[in-house]
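# fold the following, please.
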Amino acid sequence: MVKVTVWNEFLHEKDSEEVRAVYPDGIHNAIAKGIGTDGFEVRTATMDQPEHGLTEEVLDGTDVLVWWGHRGHDQVDDAIVDRVHARVLGGMGLVVLHSGHFSKIFKKLMGTGCDLKWREADEKERIWVVNPAHPIAAGIPEQFVLEREEMYGEHFDIPAPDELVLVSWFEGGEVFRSGCTFFRGQGKVFYFRPGHETYPTYYNENVLQVIRNGARWAAPSNAAAPIRGNHKPLEEIKAK
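Have a look, this model is predicted:
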């Protein structure tokens, strides 16, 4: 059983009728309901909760944290960012969605500015699978279309991904590395691009399948923690 916590800043839905019409119960609940299936235990957390809903107890019970943020990046407490960062390095998986590319946690893990081109023009996005053997691509067609989405375009200021799984093309001509994986310490990070708050992207079954696959892939491997520092020899060292 993979224990997933879906985190959302939960700001747009409170003061935008346009966003509330699409996600009346919040983006976090739409994602949680959409990915809920056998093999997952899903709960949600939001920024307005104590410790942003990411207490030690919650993270102790989280295998994979799914992160959606946009307007409130600077409102996330640095102590909570440090807490999540330490958990990722220790093996917790992290799935960062859409505008979470500018979140404090993603930027801290990437070590770069994570900036990009963007445009809101109700344009078509075609998402291509470029690594069909990767588990994140399981059950996904060779390509699928989102009829209306926000454009993100290259250059995306991130380190070269350890694995590139998905690439997007937009009606206006741009392309974007939209499904990227990274290994950090014992943890795994998956960045997935789609999900602007005014579009019903998180009801799309292909999008939800990618998030499910990403959560399964990012789940802890439970490998033994490496031991570092001065170390006694495992074998006898014979004097030369």
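# going forward, measure contacts between C-alpha atoms and count neighbours the same way
Will do.
# helices along this structure, start to end?
12-15, 17-22, 27-35, 56-60, 78-89, 104-110, 205-218 (DSSP state H).
# ok, longest strand in this protein?
Longest strand in the chain, counting residues (DSSP state E): strand 117-129.
# which one of the helices of the chain lies closest to Ser178?
The minimum distance between Ser178 and these falls on helix 205-218, with 11.3 Å, by C-alpha to C-alpha.
# strands of the protein, start to end?
For the chain, the strands defined by DSSP E cover 2-8, 40-46, 64-68, 93-97, 117-129, 143-153, 163-170, 175-184, 187-192.
# compare the ones you listed and give me the one nearest Glu205.
strand 143-153 (10.4 Å).
# tell me the helices and strands packed up against the closest one.
Applying 3 or more C-alpha pairs under 8 Å, 6 or more residues apart in numbering; DSSP states H and E, one finds that strand 143-153 contacts strand 117-129, strand 175-184.
# before we move on, back to that, what's in contact with the longest strand of the chain?
With contacts defined as C-alpha atoms under 8 Å, 6 or more residues apart in numbering, strand 117-129 is touched by 137, 140-156, 165-172, 178.
# apply 7 Å and report the result again.
By C-alpha atoms under 7 Å, 6 or more residues apart in numbering, the residues outside strand 117-129 that reach it are 137, 142-154, 165-171.
# next one: stretch 187-203
For stretch 187-203, contacts defined as C-alpha under 7 Å, 6+ apart pick out 18-19, 22, 30-31, 34, 88-98, 148-150, 178-183, 208, 214, 218, 220.
# out of the helices and strands packed on strand 143-153, the one nearest Gln49 is which?
Within these, the stretch nearest Gln49 is strand 175-184; the backing value is 27.5 Å (C-alpha to C-alpha).
# who does that closest one touch, helix- and strand-wise?
Applying 3 or more C-alpha pairs under 7 Å, 6 or more residues apart in numbering; DSSP states H and E, we find strand 175-184 packed against strand 143-153, strand 163-170, strand 187-192.
# alongside the first, I'd like the structure of this one:
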Amino acid sequence: MTKITIWNEFRHEKTDAAVQAMYPEGIHGQLAKFLTAAGFDATTATLDEPEHGLTDEVLANTDVLLWWGHMAHEEVSDEVVEKVHQRVLAGMGLIVLHSGHFSKIFKKLMGTSCDLKWREDESHARVWNVNPSHPITAGIGEFIDLEKEEMYGEHFDIPAPDELIFISWFPNGEVFRSGCTFARGNGKIFYFQPGHETYNSYYNEKVQQVIINAVNWAKPTDNLRPYYGHFQPLEK
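Predicted coordinates for the structure are as follows:
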């Protein structure tokens, strides 16, 4: 069974009544609920736990790490970021959600500012599937309509994605590369934009299906890992 750790800052839910009302068990709780129902072994970790809940033991037993953060990116310790970074390079999958684009770990893996345009204007969004044969889009159809979602707009300062999966359109004219994959070392990374803390995106069945598909895509394979370091010649 694929083992998932869902990391959430878990700050807004403690201080903001609108977020509490939308996600009474925390964003991590809602993610864990539908991922557990999908058959994964899902556990959670939050910022204010010792080592942010990401101990060596937890990371060693994580096949795919989901990351949601927003208001306290700088409070994540560099030591924990480095441990997560090394685990991704070693083959752990990473799914970065919504404002996790500005997390230390995503910026470290991308090597860019990961900055973008944004606006909260209570408008809807249409997430277009631009890679319909990709396993992450299985069962999704041509697009996902979201009743409300925070506007994220280009330019999104990331490296060119290995694969572009979704492009979102917003009614005031902006577009955004809202689903992107990357390979770093032996690990696979998926960035997915929906998930503003006061909107119901994580209750949307198609958004849930994308995340479920992404876990199956990002989980480690049984492929033989490369050998690194000093190497004896194969030919005599």
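# before we move on, the earlier item: tell me which of the helices and strands packed on strand 143-153 of structure 1 is the most buried.
By mean neighbour count, with neighbours taken as mean count of other C-alpha atoms under 10 Å, strand 175-184 ranks first of these at a mean of 21.
# could you pick out the buried ones from the contacts of stretch 187-203 of structure 1?
Buried members of the contacts of stretch 187-203 of structure 1, scored by 16 or more other C-alpha atoms under 10 Å, are 19, 22, 30-31, 34, 88-98, 148-150, 178-183, 208, 214, 218, 220.
# just the buried positions in stretch 215-230 of structure 1, please.
Neighbour counts over stretch 215-230 of structure 1 (16+ other C-alpha under 10 Å) mark Ala215, Arg216, Trp217, Ala218, Ala219, Pro220 as buried.
# now distance to Glu41 of structure 1 too, for those, in JSON lines please.
As requested, these are exported to JSON lines (distance: C-alpha to C-alpha, whole Å):
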{"residue": "Ala215", "distance to Glu41 of structure 1": "11"}
{"residue": "Arg216", "distance to Glu41 of structure 1": "12"}
{"residue": "Trp217", "distance to Glu41 of structure 1": "15"}
{"residue": "Ala218", "distance to Glu41 of structure 1": "15"}
{"residue": "Ala219", "distance to Glu41 of structure 1": "12"}
{"residue": "Pro220", "distance to Glu41 of structure 1": "15"}
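# spatially nearest residue to His52 of structure 2 (excluding sequence neighbours)?
Counting by C-alpha to C-alpha, 6 or more residues apart in numbering, the nearest residue to His52 of structure 2 once its immediate chain neighbours are dropped is Thr46, at 5.5 Å.
# quick one: residues contacting that neighbour.
Going by C-alpha under 7 Å, 6+ apart, Thr46 of structure 2 touches Trp7, Asn8, Glu9, Phe10, His52, Gly53.
# quick check: closest non-adjacent residue to the fourth one.
Read it as Phe10 of structure 2. Thr46 (6.1 Å).
# now Ala138 of structure 1
Asn213 (7.0 Å).
# surely that neighbour and Ile136 touch.
Yes. In this structure, Asn213 of structure 1 is within contact of Ile136 by C-alpha atoms under 7 Å, at 4.7 Å.
# those two: who's more crowded?
With neighbours defined as other C-alpha atoms under 10 Å, Asn213 of structure 1 and Ile136 compare such that Ile136 has more, 25 against 19.
# need the contact list for the more buried one.
Here Ile136 of structure 1 is in contact with Val210, Asn213, Gly214, Trp217 (criterion: C-alpha under 7 Å, 6+ apart).
# with distance to Lys232 of structure 1 added, can I get those residues in JSON lines?
Below are the contacts of Ile136 of structure 1 laid out as JSON lines (distance: C-alpha to C-alpha, whole Å):
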{"residue": "Val210", "distance to Lys232 of structure 1": "44"}
{"residue": "Asn213", "distance to Lys232 of structure 1": "41"}
{"residue": "Gly214", "distance to Lys232 of structure 1": "39"}
{"residue": "Trp217", "distance to Lys232 of structure 1": "35"}
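# give me every residue that touches Glu154 of structure 1.
By C-alpha under 7 Å, 6+ apart, the contact list for Glu154 of structure 1 reads Leu116, Lys117, Val175, Phe176.
# export those residues to CSV and tack on distance to Val42 of structure 1?
Shown next, in CSV, are those (distance: C-alpha to C-alpha, whole Å):
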residue, distance to Val42 of structure 1
Leu116, 31
Lys117, 33
Val175, 32
Phe176, 29
